[in-house]
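1. heads up, no residue letters with this:
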């Protein structure tokens, strides 16, 4: 899987979406989210909730395009979040990937518009088809230039249940769209 694809071409280029602060970057110190939570068996996610930024959205399966880049939900459904259905299910061992639009071609905010404002310690809840809720705690929020997107770091697995949320961010070019991606790193810390 490659990254750095433009998630949506926007007309909101005059007003950039929020960017994460340097304080939200991955830390080399001990990870406070390393609680012993057993991975869940695979089950499709159906809804994502991020109370800190007002997200409460349905989820849909997405795949890869012909170039191997992660697809997004249709631009006509900016409030829908996608998850990489050929990969790890959220809550299972490995790295689950979710994506969503930062904004829309007509200028409105997308489901992940405020992703860059998330802070370490925020929670992300994913309701699954098996009626369990996987609760993740944010470990970091980073902004990466599309041309230097660290695929191994973002998509790589530690073997424990983790989640990455990805959307567009940074500067905007009328020719190519957003120049960066916001990536949220989160670890499973509870199951309900």
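-> Thanks, I have the structure now. Everything numeric in this text was worked out from a predicted model, so none of it was measured.
2. make it CA atoms for all contacts and neighbour counts henceforth
-> Fine.
3. what is the lengthiest strand in the chain packed up against?
-> Longest strand of the chain, by residue count under DSSP state E: strand 177-191. Using 3 or more Cα pairs under 8 Å, 6 or more residues apart in numbering; DSSP states H and E as the contact criterion, the neighbours of strand 177-191 among helices and strands are strand 133-145, strand 161-173.
4. out of the ones you listed, which comes closest to residue 80?
-> Proximity to residue 80 (Cα to Cα) singles out strand 161-173 among the helices and strands packed on strand 177-191, at 12.4 Å.
5. just checking, what packs against that closest one?
-> Using 3+ Cα pairs under 8 Å, 6+ apart, the elements in contact with strand 161-173 are strand 94-99, strand 133-145, strand 177-191.
6. from residue 96, how far off is the most centrally placed residue in the chain?
-> For the chain, residue 165 is the residue whose C-alpha lies nearest the centre (Cα atoms, centre = their mean; 0.9 Å). The spacing between residue 165 and residue 96, counted by Cα to Cα, to the nearest Å, is 9 Å.
7. what about the strands in the chain?
-> According to DSSP E, the chain carries its strands in the segments 45-50, 55-62, 81-84, 94-99, 123-128, 133-145, 161-173, 177-191.
8. thinking again about what came up before, need the helices and strands packed on strand 161-173 in JSON lines (columns: distance to residue 81 and mean neighbour count).
-> Compiled in JSON lines, the helices and strands packed on strand 161-173 are given as follows (distance: least, Cα to Cα, whole Å; neighbours: other Cα atoms under 10 Å):
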{"stretch": "strand 94-99", "distance to residue 81": "6", "mean neighbour count": "24"}
{"stretch": "strand 133-145", "distance to residue 81": "16", "mean neighbour count": "22"}
{"stretch": "strand 177-191", "distance to residue 81": "14", "mean neighbour count": "23"}
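9. format the helices and strands packed on strand 177-191 as JSON lines; extra columns: distance to residue 48.
-> Below are the helices and strands packed on strand 177-191 laid out as JSON lines (distance: least, Cα to Cα, whole Å):
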{"stretch": "strand 133-145", "distance to residue 48": "10"}
{"stretch": "strand 161-173", "distance to residue 48": "11"}
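10. A further structure is provided below for comparison with the first:
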């Protein structure tokens, strides 16, 4: 079953304990000879939104039960505007895209002059609790690198900043990068709920000249700076 939309509050993947799994089919990536897809994961299961989100006006916090784990602090919801990654000289507007009618992720359209990165609007806004998902091209029809061409150069500890519509900024610290074959994409690891605010930057990798396709996805994992 393919959802028309996904809950932003619970993130693209809420707890599977809900027992309601929906199939979200994501597009692959095209090779340099065609207009490339943004880096998107090949299939992700999502469940009903049952994980805790972060309301715009949080209610008064109840005293935690004895021995209960304290969740990391997060920000209220606010749509992302720009992404800046100084260490790889990236500054891009963030367009907001959802799902196609067939359930695949919409991707930025490249007219040949490069395309900005996009925020999947079914995921939490950057700074909210859960994994916020950003997609970007690795290449461009004009032969130049795409906005996420240098994700592999990011190392743990690098900072990136998302400016938000409410005037605030969310600063994230890179934890790690990982390469995944599309047919073995770890859906839950990438899209699963997180106790704090996290960011996922996704692009294509593993170009196969014989097929003109990218066989892999490269994912950057980052966590909101305390």
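-> Structure received. Because the structure is predicted, anything quoted here is derived from the model rather than measured.
11. picking that back up, now do the contacts for the aligned residue in the second structure for the residue nearest to the centre of the first structure.
-> Taking TM-score structural alignment for the superposition, residue 165 of the first structure sits opposite residue 201 in the second structure. Residues in contact with residue 201 of the second structure, defined by Cα atoms under 8 Å, 6 or more residues apart in numbering, are 133, 134, 135, 136, 219, 220, 221.
12. go with 7 Å
-> With contacts taken as Cα atoms under 7 Å, 6 or more residues apart in numbering, residue 201 of the second structure has the following neighbours: 133, 134, 135, 219, 220, 221.
13. from these, which single one is nearest residue 88 of the second structure?
-> Nearest to residue 88 of the second structure, judged by Cα to Cα, of these is residue 220 at 13.2 Å.
14. the closest one contacts residue 176, correct?
-> Yes: under the criterion of Cα atoms under 7 Å, residue 220 of the second structure is in contact with residue 176, at a separation of 6.0 Å.
15. in the first structure, what residues pair with stretch 150-160 of the second structure?
-> With the alignment judged by TM-score structural alignment, the segment of the first structure matched to stretch 150-160 of the second structure spans residues 114-124.
16. neighbouring contacts of the longest strand of the first structure?
-> Strand 177-191 of the first structure is touched from outside by 4, 6, 9-10, 33, 35, 37, 91, 116, 132-146, 161-172, with contacts defined as Cα under 7 Å, 6+ apart.
17. centre of the chain to that strand, how far?
-> In terms of Cα atoms, centre = their mean, to the nearest Å, the gap separating the centre of strand 177-191 of the first structure from the centre of its chain is 4 Å.
18. closest one to residue 106 of the first structure among the strands of the first structure?
-> Between residue 106 of the first structure and those, the tightest spacing by Cα to Cα is seen for strand 177-191, at 13.8 Å.
19. quick one: the closest one to strand 161-173, angle?
-> Interaxial angle of strand 177-191 of the first structure relative to strand 161-173 (axes from the mean of the first three to the mean of the last three Cα atoms, to 10 degrees): 160 degrees.
20. now do strand 177-191 of the first structure against strand 123-128, angle only.
-> Computed by the same axes, to 10 degrees, the angle separating strand 177-191 of the first structure from strand 123-128 equals 80 degrees.
21. ok and strand 177-191 of the first structure relative to strand 94-99, angle-wise?
-> Angle, strand 177-191 of the first structure to strand 94-99, by the same axes, to 10 degrees: 130 degrees.
22. what's the angle from strand 177-191 of the first structure to strand 133-145?
-> Here strand 177-191 of the first structure points in a direction 150 degrees away from that of strand 133-145 (the same axes, to 10 degrees).
23. what's the match for residue 192 of the second structure in the first structure?
-> With TM-score structural alignment as the criterion, the equivalent of residue 192 of the second structure in the first structure is residue 156.
24. distance check, its match against residue 182 of the first structure.
-> 16 Å.
25. cool, residue 40 of the first structure as well?
-> In this view, residue 40 of the first structure and residue 182 of the first structure are 27 Å apart by Cα to Cα.
26. likewise for residue 137 of the first structure?
-> 17 Å.
27. same question for residue 110 of the first structure.
-> 14 Å.
28. follow-up on the earlier one: output the helices and strands packed on strand 161-173 of the first structure in TSV, with distance to residue 58 of the first structure appended to each entry.
-> Shown next, in TSV, are those (distance: least, Cα to Cα, whole Å):
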stretch	distance to residue 58 of the first structure
strand 94-99	12
strand 133-145	14
strand 177-191	18
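29. select, out of the ones you listed, the one closest to residue 105 of the first structure.
-> With Cα to Cα as the criterion, residue 105 of the first structure lies closest to strand 177-191 of these, at 10.7 Å.
30. what does residue 141 of the first structure correspond to in the second structure?
-> By TM-score structural alignment, residue 141 of the first structure lines up with residue 177.
31. which one is its match nearest to, not counting chain neighbours?
-> In space, and not counting its chain neighbours, residue 177 of the second structure is closest to residue 220: 4.4 Å by Cα to Cα, 6 or more residues apart in numbering.
32. what's the match for that neighbour in the first structure?
-> With TM-score structural alignment defining the correspondence, residue 220 of the second structure maps onto residue 184 in the first structure.
33. buried residues in the match of stretch 150-160 of the second structure?
-> When neighbours are counted by 16 or more other Cα atoms under 10 Å, the buried residues of stretch 114-124 of the first structure are found to be 114, 115, 116, 117, 118, 119, 120, 122, 123, 124.
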